[in-house]
Every structure is written in structure tokens, then in C-alpha cells.
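Q: Have a look; sequence and predicted model below, questions after that.
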Amino acid sequence: MTGAAGDEVATALARAHREEWARVVATLARRYGDLDLAEEAAAEAFATAVERWSADGVPPAPGGWLTTTAHRKAIDRLRRERVRDDKHREALVLTDAGPPAPTGAVDDDRLRLLFTCCHPALAMPARVALTLRMVGGLTVGEIAHAFMVQPTTMGQRITRAKAKIAQARIPYRVPTAQDLPARRDGVLAVLYLIFNEGYLASSTDDGTQPIRPALTGEAIRLVRLLRQLLPDDGEVAGLLALMLLVEARRLARLDEDGGL
């Protein structure tokens, strides 16, 4: 199952296993250097999981099963497109069984993906949308609803952001130790914007609730991830502490009628 139908099935599973989604996409993006290929192969792997696991049961190592299946889907896609010279070069990774050399201050696929999605070459709205889709695993519809735009508009925004990364040859890596503090601030700004949109919606004209726990929770989850990967960074710890303090008061911000 591929295309839109496969993506819908895959993202339905991803909503329950977003950590696995982020890991699979990040691993594929590191291996193949192509966000579109990573997302499409991951979607096909999750769709296959829905079919296979329903019949055979959940495997002992679901994350490993998904990653292996997604790699196979990516390889199949590359083989089908071998007539193109650039795909010939990408297919060379099929013979590379060793891990890639670290290219930044921290060697973690998810952190590489997060910094790629939050690259300063992208406009801030594109960074936010791409981070929620590729790292957070939210569907295009969920992101569009959160930011009060049509799904087609949000889909185009994400597509343009991925195209920008490809055209500008933005490297899929964590910045060097020297550049990390400046680039880290940009990542924290994106995560803070996501949290703020959940804390108080920018618009409630369509009847959307002013507070959106799904977005604040996703922002906290991503900052926790960053905290695990950069445990000695005071700025990351400070943002996580701020979010947790604010989130702890969430239930007290609404009255019985749901008003602020």
C-alpha cells in the first residue's frame, strides 16, 4: 500500500508510536540523505506493519522491524529509479554496511534530523511545520489544524521546505561544537513557538479551543529528547523547566465552561 492511502495508515500507527516514527525517519534520512525518500519509506513500513502485525502479532523488537522494513522499502524505491544518475549514486549505500562517521558534536540521528529541519536557511514557519512532521510525526492535517491553515497549504509549505533542503544541499548533520550554541538557539526557538501555539492558540475564530495540550505535550517531548542528547546544556534544561512549570498550571487556566 503506497501513496496517500498508505500514508494515512502509516501516520495512524505513528500517532501511537511517534518515537518509533522519528527514529525510523531519522535513520533513513541519515543513510540516504533524502527527506522525501525517508518519509515515504517510513510510511510504507508503517503501512506494512498494520497489515503484517494484525496477522502475525507485534514482533519482539517493533522498532528494529520497522527500521529494517523501511530500509528495504527505500532500497526497492532506489532500484526502481536507477535509470537516473543521481539515484545510481544513492544506490551505492546498499553496499555500505558500516556506520557513517560522526559529522558533528553529537552523533545521534534524531538530533541530526532536528537540526536539519530547523536550519536557518528555512523560514521560521517552514521550520516549525517540518519539525512537527518529520521529528514529531504529526500528520499534515494535524499541523494544519494547529496553525489554522488548510491542509493543502500546510502540505505545500512542508514540500517547499524539503525542496529547499535538497536544492540548497543543506547538510544532514549536527553542527560542530563551535557552531552548536548558535544553531541550538534556533532549534530552541522553534520548539518554544510550538509550545506557545499550544499554550494559547493564535486564533480561535473557528471555534478551536484556546489551549491545545497536544501541541504543548509534543513540544515538551521534543525538548526532553534534546535534553537527553545534550544533558549538560543549561539553555536546554532551562527551556524544559519553563515548559514544565507552565504546563503544570494548564488545568487552572480554564474555567468550568472552557474559558480562559
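A: On my side now, so go ahead. Residues are numbered from 1 along each chain as shown.

Q: Please make it C-alpha for all contacts and neighbour counts, starting now.
A: OK.

Q: In three-state terms, label Met243 for me.
A: Here Met243 is recorded as helix under DSSP: H, G, I helix; E, B strand; the rest coil.

Q: which ones are touching the residue nearest to Arg157 when sequence neighbours are not counted?
A: Closest residue to Arg157 apart from its sequence neighbours, by CA to CA, 6 or more residues apart in numbering: Ala126 at 6.2 Å. Applying CA atoms under 8 Å, 6 or more residues apart in numbering, one finds that Ala126 lies in contact with 157-158, 161.

Q: Just the ones of those in helices?
A: Among these, DSSP state H puts 157-158, 161 in helices.

Q: Counting neighbours, which of these comes out on top?
A: Ile158 (23 neighbours; other CA atoms under 10 Å).

Q: my guess is that one meets Leu130, correct?
A: Yes: between Ile158 and Leu130 there is a contact under CA atoms under 8 Å: 5.6 Å.

Q: wait, Ala47 sits on Val9?
A: Yes: between Ala47 and Val9 a contact is recorded at 5.5 Å, counting by CA under 8 Å.

Q: okay, now the one to match up with it:
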Amino acid sequence: MKNARHVDICFSPALHANYHREGNLVVVIDLFRATTAIITAMANGAKSIKPVADIESALACRDNGFVVAGERNGHKLAEFDFGNSPLEFTTGRIQNKDLAITTTNGTQAFAAAQGQEAIAAALINYKAAMQYIQSGKQDVLLLCSGWTNKMNIEDTLLAGKFARDLLAEAGFYSTSDSIAIAEAMLEAAGSNWLEFILDSSPRLKGKYELLKDDMAWAMRQDIFNVVPLLKNDRLVPASEY
């Protein structure tokens, strides 16, 4: 299809090399919670956000003036200023600061996307992220952060929503079975994603008390008009979308 843009979904950073297309736009998704937290921090005034794959490198960023955020398996890391709850990143705590963040899954996806044009996407910036994607000319790879390099439900649902809405427009197409898998999950979930996720995921059902406030925040759509864009090793606000 001449000048049409291919859309694909990669369910895990571990599979990224198999889905990468030269020059594609990578849309990183970690609904619960990394991209939701990153978008919230940037909307509340963070100057830049550096996603870091490992704990030691994140802590080392303090020497360069960063505040640091980190979690493993949902829990805030000792010695860190923040965990990974988006509700922690209030304007009073994050405005005009450079933030380094390391998480179990989301920052691993950004590590896979290094050297490519990449943005952070979630429901809370859905419209803005869609506008950014639509404004470009590249093929689009929706990269789910998943869970410990495995597929998860929540990121697949959001990737499926992006794919469905893009493919409803002229100028986008797909040849990928991943799209069909995500669309089938969307159909099964209906309008109540959170109920479907908790019914379907023992992992998240077991963490509901820990994550319920963050989940409620993450399920709100279009509350921020900011798109974090990866420039070199930092996320900064995209100037146009």
C-alpha cells in the first residue's frame, strides 16, 4: 500500500527485535503504572524523565542532580525519593526537576526503544498520543511493557485500542496477527476494562489493594495533553502533536 503506514503490536520488550522496523515510531505502553506515572510527572512539571533499566544506574543519577523513582514488583525501592505510583508525582514534589526512574517492566521497554523515536502513551494522554502518532509518517509499533518479559492483559487492551482506532482511518494498515489477538481481547473486555482485567488476571487481582488507587487513576482518559518523547536517553515534552 503506497505511503500507507504499518501498525503492529509487540506484547513484550523481549520480542522487540522481531517486530522492529527501521525508522518506526515506538509507542511505549505500561498502563499499570510506568507510562501513566511518567505522563503524570511530566504534566505536573517535571523538566525531564530518564528511564533507567537497573537500580544502581538510577541511584547514580543523583550525583547529576536527579531525583529518583523506582519500584520492583509493585513496591517502592528503599533509598528512592518516589515509587512508581502516579499519585506521588504532584506539582509540589516534581516541578522543574529532572527525574530518573526504574521499574520492573516499563523502563525495560524504553531500553528496547533506545535509538528510535519513542513516546510514552496511556489512557490519561490518549488523545494527545493519537494526535502525535497521526501527525507522523512512520510505521507504528505499539510496544507493550508486559510483565517480566511476558504478555499482560492491561497493556494489550490499550495497544488494541490504539491499533483499532488507527486502522479505522485511511493511511494505516496491518499484516500482523498481534492486532487480531488484541482486538479479540478488546471485544471480550467490553466497556468495563477494570472489571475484565481483575476477573482475568490473578496477578493483578492479588495486588488490587496495593494498586487500586493507581488503577483508578490510570483508567481515566484524556486528562493530560502532554506526550513524553524520548530524546537521546531522556523523555521531554513533545513540542508538536
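A: Noted; the coordinates are in hand. Computed from a prediction, not measured in an experiment: that's the story for all the values here.

Q: TM-score of the superposed pair?
A: The TM-score (TM-score structural alignment, normalised by the length of structure 2) is 0.28; 115 aligned residues with a CA RMSD of 6.1 Å.

Q: which one of Ala47 and Val9 of structure 1 has more residues nearby?
A: Legend: neighbour count by other CA under 10 Å for Ala47 of structure 1 and Val9, higher for Ala47 (24 against 20).

Q: Tell me which other helices or strands the stretch of helix or strand the more buried one belongs to touches.
A: Take DSSP states H and E as the rule and Ala47 of structure 1 turns out to sit in helix 35-56. Helix 35-56 of structure 1 sits against helix 3-16, helix 18-32, helix 62-80, with contacts defined as 3 or more CA pairs under 8 Å, 6 or more residues apart in numbering; DSSP states H and E.

Q: Would you mind measuring from Pro181 of structure 1 to Phe195 of structure 1?
A: To Phe195 of structure 1, Pro181 of structure 1 is 21 Å away according to CA to CA, to the nearest Å.

Q: In terms of neighbours, single out the busier of the two.
A: More crowded of Pro181 of structure 1 and Phe195, by other CA under 10 Å: Phe195, with 23 against 13.

Q: was I right about that one contacting Leu215?
A: Yes: under the criterion of CA under 8 Å, Phe195 of structure 1 makes contact with Leu215 at 6.2 Å.

Q: Run a quick neighbour tally on Leu215 of structure 1.
A: For Leu215 of structure 1, the neighbour count with other CA under 10 Å is 22.

Q: Skipping adjacent residues, who's closest to it in space?
A: Leaving out its chain neighbours, the residue that sits closest to Leu215 of structure 1 by CA to CA, 6+ apart is Gly198, at 4.8 Å.

Q: Now do the one you found against Gly64 of structure 1, distance only.
A: From Gly198 of structure 1 across to Gly64 of structure 1, the span is 32 Å (CA to CA).

Q: ok, those two, which is more surrounded?
A: Comparing Gly198 of structure 1 with Gly64 by other CA under 10 Å, the one with more neighbours is Gly198, at 23 against 14.

Q: got the buried residues for stretch 65-80 of structure 1?
A: For stretch 65-80 of structure 1, burial by neighbour count (16 or more other CA atoms under 10 Å) applies to 65-67, 69-71, 73-75, 77-78.

Q: Which members of these define the maximum pairwise distance?
A: Greatest spatial distance in the buried residues of stretch 65-80 of structure 1: Trp65 and Leu78, 20.1 Å, computed using CA to CA.

Q: and Ala34 of structure 2, how many neighbours?
A: When counting by other CA under 10 Å, one arrives at 29 neighbours for Ala34 of structure 2.

Q: That one touches Gly106, doesn't it?
A: Yes: with contact defined as CA under 8 Å, Ala34 of structure 2 and Gly106 form a contacting pair (5.3 Å).

Q: What residues does Leu239 of structure 1 make contact with?
A: Leu239 of structure 1 sits next to 188, 192, 223 when contact means CA under 8 Å, 6+ apart.

Q: Ok, Ile49 of structure 2 next?
A: Listed by CA under 8 Å, 6+ apart, the contact set of Ile49 of structure 2 reads 38, 42, 98-101, 234-236.

Q: what would these look like in TSV with neighbour count?
A: Formatted as TSV, the contacts of Ile49 of structure 2 follow (neighbours: other CA atoms under 10 Å):
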residue	neighbour count
Ile38	30
Met42	28
Asp98	24
Leu99	27
Ala100	25
Ile101	31
Arg234	19
Leu235	27
Val236	21
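
Q: Which of those residues fall in strands?
A: Those of the contacts of Ile49 of structure 2 mapping onto strands are 98-101, 234-236, per DSSP state E.

Q: buried set for the helix with the most length in structure 2?
A: Longest helix of structure 2, by residue count under DSSP H: helix 153-167. Neighbour counts over helix 153-167 of structure 2 (16+ other CA under 10 Å) mark 153-164, 166-167 as buried.

Q: what helices or strands is it leaning on?
A: With contacts taken as 3+ CA pairs under 8 Å, 6+ apart, helix 153-167 of structure 2 sits against strand 5-10, strand 25-29, strand 140-144, helix 177-189, helix 193-200.

Q: Show me the helices in the stretch 51-200 of structure 1, by range?
A: Secondary structure of the stretch 51-200 of structure 1 (DSSP state H, counting those that start in this stretch): helices at 62-80, 85-91, 109-117, 124-130, 140-146, 151-167, 180-199.

Q: I'd like those helices as TSV, with distance to Gly234 of structure 1 appended.
A: TSV is the format used below for the helices of the stretch 51-200 of structure 1 (distance: least, CA to CA, whole Å):
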stretch	distance to Gly234 of structure 1
helix 62-80	31
helix 85-91	39
helix 109-117	17
helix 124-130	23
helix 140-146	29
helix 151-167	29
helix 180-199	11
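
Q: pretty sure Pro51 of structure 2 is touching Thr107, no?
A: Yes: Pro51 of structure 2 is within contact range of Thr107, at 5.2 Å (criterion: CA under 8 Å).

Q: what do those two both touch?
A: Taking CA under 8 Å, 6+ apart as the contact rule, Pro51 of structure 2 and Thr107 both touch Ile101.

Q: quick one, what contacts the closest residue to Lys162 of structure 1 other than its chain neighbours?
A: Sequence neighbours aside, Leu35 is the residue nearest to Lys162 of structure 1 in space, at 6.7 Å (criterion: CA to CA, 6+ apart). Residues in contact with Leu35 of structure 1 (CA under 8 Å, 6+ apart) are 25, 29, 162.

Q: neighbour-wise, which of those leads?
A: Greatest neighbour count in the contacts of Leu35 of structure 1, by other CA under 10 Å, goes to Val25: 28 neighbours.
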